[in-house]
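Asks: Give me the fold of what follows.
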Amino acid sequence: FLINPYGLHYSEVCASNLVKVDIEGNIVEETEHFVNPAGMLIHSCIHAARHDITCIAHTHTTAGMTVACQEGGLRPNNFYSALLHNRIAYHDFEGLTVDETEKVRLVEHLGDKAMMMILRNHGLLAGGRTIAEAFINLWLMERSCQIQSSVDQSGVKQIPISDDILERSVKLLAVQNMGQPTGALEFGAMKRVIDKKDPSYKL
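Replies: Model prediction:
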């Protein structure tokens, strides 16, 4: 699979400098770059265990890490997080992710169904059957975390969403794709935005 080269700023990462590795972490195509061991551990164990997941994205955004540090995790209290009700797994923080034994627990906590996981005290992780699905899963998690952080800062009493509405929201999401694969419309739109701003990622 392909993984970001270690040491480059995200703005420098493009198609031609992605590093191709095997499931054991061996670089299988000639490159001047190398791979972050922590990133390799996380991605490799999920790819090895979950063949339905072909793309994995992991972030350390301010909003994502804020929610990851909260005991209750992501609360289904807004439009976006309602769509994620009972769809997110959690994994406790074990320090820098370089201990090979942590692979077992990462896979166990993700389970065989979840496509999204909050790494407690660490960040967000989203997978998908396609790049587009991984993108929309991560986007929904990030927006949910941003809104939760903003609502918490407001200090006002929050309006709960009933379990019935939460379950209905998740069911309705599955039929709102206009016959398109999950995330395809949103990912296509975002690609068009990026193409206008800076198409160098294709190089």
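Asks: from here on, contacts and neighbour counts on C-alpha atoms
Replies: Will do.
Asks: How about the spatially most central residue of the chain: what's its closest non-neighbour residue?
Replies: By Cα atoms, centre = their mean, the chain has its centre lying nearest to Ala126, at 2.4 Å. Counting by Cα to Cα, 6 or more residues apart in numbering, Ala126 lies nearest to Met116, which is 4.4 Å off, once chain neighbours are set aside.
Asks: Could you measure from the one you found over to Arg75?
Replies: 14 Å (Cα to Cα, to the nearest Å).
Asks: who has more neighbours, the two?
Replies: In this view Met116 and Arg75 are compared by other Cα atoms under 10 Å, and Met116 has more residues nearby, 24 against 16.
Asks: re earlier: just say helix, strand or coil for the residue nearest to the centre of the chain.
Replies: Secondary structure of Ala126, reduced to three states by DSSP: H, G, I helix; E, B strand; the rest coil: strand.
Asks: Wait, it touches Leu138, no?
Replies: Yes. Using Cα atoms under 8 Å, Ala126 makes contact with Leu138 at a distance of 5.2 Å.
Asks: Give me the buried stretch members for the host helix or strand of Ile56, please.
Replies: Element membership of Ile56, judged by DSSP states H and E, is strand 55-59. Across strand 55-59, burial judged by 16 or more other Cα atoms under 10 Å covers 55-58.
Asks: what do you get for stretch 171-182?
Replies: Buried-residue list, stretch 171-182, by 16+ other Cα under 10 Å: Thr182.
Asks: how far does it stretch from start to finish?
Replies: With Cα to Cα, one end of stretch 171-182 sits 13 Å from the other.
Asks: contacts for that stretch?
Replies: 83, 132-133, 136, 183, 185 (Cα atoms under 8 Å, 6 or more residues apart in numbering).
Asks: In helices, which of these fall?
Replies: Among the contacts of stretch 171-182, the residues falling in helices (DSSP state H) are 132-133, 136, 185.
Asks: Buried only: go through the residues you listed for me.
Replies: 132-133, 136.
Asks: and this one, so I can compare the two:
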Amino acid sequence: MNTTLATRVPPSAPVHPSIHPDERAAREQLAACYRVFAMLGWTEMIYNHITVRLPDSVTGGEKQFLINPFGLHYSEVTASNLVKIDLQGKVLDGSTWPVNPAGFTVHAAIHDGLPGAHCVMHTHTTAGVAVACLQGGLQQTNFYTAQLHGMVAYHDFEGITIHADEGPRLLKSIGERNAVILRNHGLLAWGRTLPQTFAILWTLQRACEIQMATFSMGAAIPVSEEIAQRCTRDALQFSPEHGAGQDVFDALVRQVDRIDASYKN
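Replies: Below you'll find the model as predicted:
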């Protein structure tokens, strides 16, 4: 995160009535996701990011993505105030909101370098950062870690993520693994859809929460490689053939709608 940007609060730019319907749908889904994160307490003041790469039907093949306006809490994000930027962080939709360089530097590298990275999520939850700071990282000791066998990557801490030269090293660390622990920093997930990415991050977050609770009481019972491999094969929440997290995400959006549906604005 970056604290050197001016703390101004300009008016958000409205979504133009002629906006492409695919962009409108992407904006509403992403804004709903920010509200889901706020409801779950996965917030860090005005920091951290969830980004979505816009489809070619909107961009004509150019790599563009939506990001939260810097200065707003997740509970204030709406479909219209999300900012459309390119891989260099250039604002493309006339928004007057600033964009946090720590957001587009990492997220742009992933959206650009991983063809399947439609959505990227990053958090600084207490459990996530705690496990990221632990020498052994995430350990195979609970129901949730057993569903992430072979799916977790690690990237060493290089400081605040505002330097573009870290991008290639981050991509090398990630490889093709969708769940990422940024050492000394936090959690990251990417996926082919927003709900799939959410399902991966939720599972990783729960694994960290349970590990933190377990280790506070003493030594944990390890899960064998054989059992973990089987659990990961049997876990269906990430699979496109079984909805890839869509049903879980929809249920949470319904909760948000009952609380405050202003994210659709």
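Asks: what's the TM-score for these two chains?
Replies: Scored against TM-score structural alignment, normalised by the length of structure 1, the superposed chains reach a TM-score of 0.94; 201 aligned residues with a Cα RMSD of 1.5 Å.
Asks: sorry, back to before: now flag whichever of the buried residues of strand 55-59 of structure 1 is closest to Lys197 of structure 1.
Replies: Ala57 (22.0 Å; Cα to Cα).
Asks: Map the closest one onto structure 2.
Replies: Residue correspondence to structure 2 (TM-score structural alignment): Ala57 of structure 1 is matched to Met121.
Asks: Which residue is the nearest non-sequential neighbour of its match?
Replies: Ile50 (4.5 Å).
Asks: Tell me who's in contact with the one you found.
Replies: 30, 34, 67-68, 119-122.
Asks: still on that earlier bit, quick check: neighbours shared by Ala126 and Leu138 of structure 1?
Replies: With Cα under 8 Å, 6+ apart, Ala126 of structure 1 and Leu138 have common neighbours 57, 116.
Asks: Which stretches in structure 1 count as helices?
Replies: If DSSP H is used as the criterion, the helices of structure 1 fall at 37-49, 62-68, 79-82, 102-110, 131-154, 163-173, 184-197.
Asks: Where in structure 2 does the fifth one fall?
Replies: Just to be clear, that refers to helix 131-154 of structure 1. With TM-score structural alignment as the criterion, helix 131-154 of structure 1 aligns to 194-217.
Asks: Contacts for stretch 36-54 of structure 1 next, please.
Replies: Under Cα under 8 Å, 6+ apart, the answer for stretch 36-54 of structure 1 is 3, 5-6, 23-25, 56, 96-98, 100, 103-104, 106-107, 112, 115, 127-131.
Asks: and those residues, which are buried?
Replies: By neighbour count, with 16+ other Cα under 10 Å, these hold 3, 5-6, 25, 56, 97-98, 103, 106-107, 115, 127-131 as buried.
Asks: Report the two members of these separated by the largest distance.
Replies: Val98 and Thr130 (26.8 Å).
Asks: Isn't Val99 of structure 2 up against Asn81?
Replies: No. The criterion here is Cα under 8 Å, and Val99 of structure 2 misses it with Asn81 at 11.6 Å.
Asks: who touches both of the two?
Replies: 68-69.
Asks: Between the two, which has more neighbouring residues?
Replies: Asn81 (25 against 21).
Asks: Return the residue of structure 1 aligned against the more buried one.
Replies: Match for Asn81 of structure 2 (TM-score structural alignment): Asn17.
Asks: Could you check how far its match is from Asp198 of structure 1?
Replies: 16 Å.
Asks: Please work out how many residues are found near the aligned partner of Ile227 of structure 2 in structure 1.
Replies: Under the alignment (TM-score structural alignment), Ile227 of structure 2 pairs with Ile165 of structure 1. When counting by other Cα under 10 Å, one arrives at 12 neighbours for Ile165 of structure 1.
Asks: what do you get for Pro222 of structure 2?
Replies: Close neighbours of Pro222 of structure 2, defined as other Cα under 10 Å, add up to 11.
Asks: so it makes contact with Phe143?
Replies: No. In this structure, Pro222 of structure 2 is not within contact of Phe143 by Cα under 8 Å, at 10.6 Å.
Asks: before we move on, the earlier item: can you give me the separation between the residue nearest to the centre of structure 1 and Leu140 of structure 1?
Replies: Between Ala126 of structure 1 and Leu140 of structure 1 the computed distance is 10 Å (Cα to Cα).
Asks: Please apply the same query to Asn77 of structure 1.
Replies: From Asn77 of structure 1 to Leu140 of structure 1 the distance is 13 Å (Cα to Cα).
Asks: who's in contact with Met65 of structure 1?
Replies: 120-124.
Asks: Buried members of the residues you listed into PyMOL, please.
Replies: A single PyMOL command is used to select the members of the contacts of Met65 of structure 1 judged buried by 16+ other Cα under 10 Å:
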select buried, resi 120+121+122+123+124
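Asks: Quick check: the farthest pair among the contacts of Met65 of structure 1?
Replies: Asn121 and Leu124 (9.7 Å).
Asks: intersection of neighbour lists for these two?
Replies: Taking Cα under 8 Å, 6+ apart as the contact criterion, the common neighbours of Asn121 of structure 1 and Leu124 are 65, 68.
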